[in-house]
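[1] quick check, what structure comes out for this input:
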Amino acid sequence: MRRTWLIALPLTTAFLLAGCGGGGDPLDSGSGDTGGDSPAAGTATAPAPDGEGGEVVVGSANFPENELLAEIYAAALSDAGVDAPTKLNIGSRETYMAGLEDGSIDLVPEYTGGLATYLNPDITATSSEEVLADAKENLPDGLQLLQISQAEDKDALVVTGETAKELGLSSIADLKGKAGDLVLGGPPEFETRPNGVDGLKKVYGLEFKQFRSLAAGSNLTVQALKNGQVDAANIFTTDPAIEENGFVVLEDPESLFAAQNIVPLISKDVVNPTVEEALDAVSAALTTQNLTQMMVQVVSNGEDPADVARQFVDENL
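    Below is the predicted model of the structure:
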């Protein structure tokens, strides 16, 4: 059934979003559901407590970390007696917001800063509390944000250790007067979003020699940075490739990249005490540290996100 509310912002034609680790990304390529439906992290569905469990279709953007988080949500909901089928690897924020609007999905793992900027390109808030408040203020009527987690995965501008040493880079501000000779890599949306190329120019006065569209945070981005095909790249801070390759995350003294706490974005139509309690428990258990470790399992070790999600839920909830 189509939702009665409408997304206030026009949908862009870009179906890509940046992600952490290998595979596709929501700031990346793919115009639709490239993954397909799957059971909720391989778990059996128990009877709903007091018959209130219901069904929640869990979606994800098309990058590994968001898929992992969706599997965690689905596993926790299933354990609580909620029928929680998944629709993974849908696409970018522009794409999965449309899925929430048309009712094909009910829930996605979100990032407060990215969502707030999507809903309000003129946002000036940077702290976790202010960013969350701004996002809530601008949400479409049919959507709700539940409890945020302390886990945070931020956009970052990353260079190799060699580039940082050669150019004397420790912060984004250090690129002033040097960016004109450098190629910047990132997801297609990074070229036009307020905290992307436009933001780097507006906030830091940077104009790069070229922008190269990549599946940010994926293996392609990492290889492009390692091989010198790009000189700087937009990579998420929980990506294991940063530490594994000795990359340098440039500091962001002007807070171009706002707080990015992970939070469930859900349709009000499916919220009930059982659903809310299960998802709040996930948020309470998630930390940046354990999320980063799970990304090592998924990206570096090649483990199935559903298996990693099940382990996390069994050990923490």
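[2] C-alpha from now on. contacts and neighbour counts both.
    OK.
[3] and Leu88, how many residues sit next to it?
    Other residues lying near Leu88 total 26 when counted by other CA atoms under 10 Å.
[4] wait, doesn't it sit right on Gly36?
    Yes. Contact criterion CA atoms under 8 Å: Leu88 and Gly36 qualify, at 6.1 Å.
[5] contact partners for Tyr73?
    Tyr73 makes contacts with 58, 279, 282, as judged by CA atoms under 8 Å, 6 or more residues apart in numbering.
[6] this one as well, want them side by side:
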Amino acid sequence: MRRHLLLMAATATAAVVTLAGCGSAGSSGTEAPASSAAGAGCAPVTGDKLVVLTDDKALQNTDNVIPAINKKASSPQLIAALDKVSAALDTTKLIDLNKAVDVDRKSSKTAAQEFVTANNLTTGLEKGPGGNITVGAANFSESATLGEIYALALTGAGYTVKVQQIGNRELYEPALEKGEIAVVPEYAATLATFLQGKVDKAGKDPSSTDLTTTVTNLTALGEKVGLVFGKASEAQDQNAFATTTAFADKYSVKTLSDLATKCSGAATILGGPAECPQRPKCQQGLVDVYNFQAGKFSTLDSGGPLTKTALKNGTISVGLVFSSDGALAAG
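    Below you'll find the model as predicted:
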């Protein structure tokens, strides 16, 4: 299970339908946004490499990687060690870490050790009070790798650390509150929305396209449940839209604004999970924020192998992916 609350996993059955008025969106039977595009659009282009189009109007919220910490287990030295990890981590490096594990088939421990060594993350750390602590991780490889990186940094700060892969947020977040685990790698916007649902379901969505706003709201929510946070890294794992590099080069598109301006029209095929046409961070958001109008929608998966294969094979023009996917690594 991925960490995002904005899109749930969808059917694996692929189908392509024309968007006309309120037509269906693939095999799901859900309705898609009406298309008023009159342009020719941009037909898919096959290619082995994928590239994310820049979200230049900030459609997506700030899902930056951030250490979430049980307040009672916290210490200045623990936070300093985790902040050093955050300072070294950006989206490009996170993509490379995911490639090492998901594509090159290294273990999370090996990838973490290589990252810690390359970035000198244990050099000069002040020793904390020590003792045994557990770093939690969710049940997907990126979280496991980040958990191993946190563990190595905290070991350098004098702690005896083990990593425990627990499951989804509904399982590991209560364990963090109780102190059964001390630290977990989290995602700022999604965790803020999750905690808001626990603290006050009727309250305003605390996530934002502005990182400072998101972290401020997250910090306030954390205080209510006994959590504190290290600094947010520059690394983001959020919903994103990708094309092949061949497509981007052919049509000269680098941003989602470029896509909307140059590729709205009948030939353009958007791919994603069945619920994408109605989601404010998927097709509906592309319509509302960018005025992008796809000619067709293909029901695939949520940033998974069906979508990436469809992009590379030239079945779709643009598809929903996760911004830190190892398939996006350069070279």
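[7] what's the TM between chain one and chain two?
    Once superposed, the chains reach a TM-score of 0.50 (TM-score structural alignment, normalised by the length of the first structure), with 214 aligned residues with a CA RMSD of 4.7 Å.
[8] picking that back up, which among the contacts of Tyr73 of the first structure gets closest to Glu243 of the first structure?
    When those are compared for distance to Glu243 of the first structure (CA to CA), Val282 wins out at 26.2 Å.
[9] SS state for that closest one?
    The three-state label given to Val282 of the first structure by DSSP: H, G, I helix; E, B strand; the rest coil is helix.
[10] distance check, it against Leu167 of the first structure.
    To Leu167 of the first structure, Val282 of the first structure is 42 Å away according to CA to CA, to the nearest Å.
[11] more neighbours: those two, which one.
    Val282 (24 against 11).
[12] how close does the more buried one get to Val222 of the first structure?
    Counting by CA to CA, the gap from Val282 of the first structure to Val222 of the first structure is 30 Å.
[13] then Glu276 of the first structure?
    Counting by CA to CA, the separation of Glu276 of the first structure from Val222 of the first structure is 37 Å.
[14] tell me which of those two has more neighbours.
    Legend: neighbour count by other CA under 10 Å for Glu276 of the first structure and Val222, higher for Val222 (27 against 16).
[15] just give the number of residues close to the residue nearest to the more buried one when sequence neighbours are not counted.
    For Val222 of the first structure, ignoring the flanking residues on the chain, the nearest one in space by CA to CA, 6 or more residues apart in numbering is Ala241 at 7.0 Å. Residues contacting Ala241 of the first structure under the criterion other CA under 10 Å number 25.
[16] what's the separation between Ala241 of the first structure and Asn219 of the first structure?
    From Ala241 of the first structure to Asn219 of the first structure the distance is 9 Å (CA to CA).
[17] isn't the residue nearest to Val222 of the first structure up against Leu220?
    No. Using CA under 8 Å, Ala241 of the first structure makes no contact with Leu220, being 11.3 Å away.
[18] who does whichever strand or helix holds Leu218 of the second structure touch, helix- and strand-wise?
    Using DSSP states H and E, Leu218 of the second structure sits within helix 211-225. Using 3 or more CA pairs under 8 Å, 6 or more residues apart in numbering; DSSP states H and E as the contact test, the elements touching helix 211-225 of the second structure are helix 188-199, strand 227-229.
[19] just say which of those is most tucked in.
    Greatest average neighbour count among those goes to strand 227-229 (a mean of 24), per mean count of other CA atoms under 10 Å.
[20] ok, residues contacting that strand?
    Applying CA under 8 Å, 6+ apart, the contact partners of strand 227-229 of the second structure are 66-71, 74, 79, 176-177, 219, 222.
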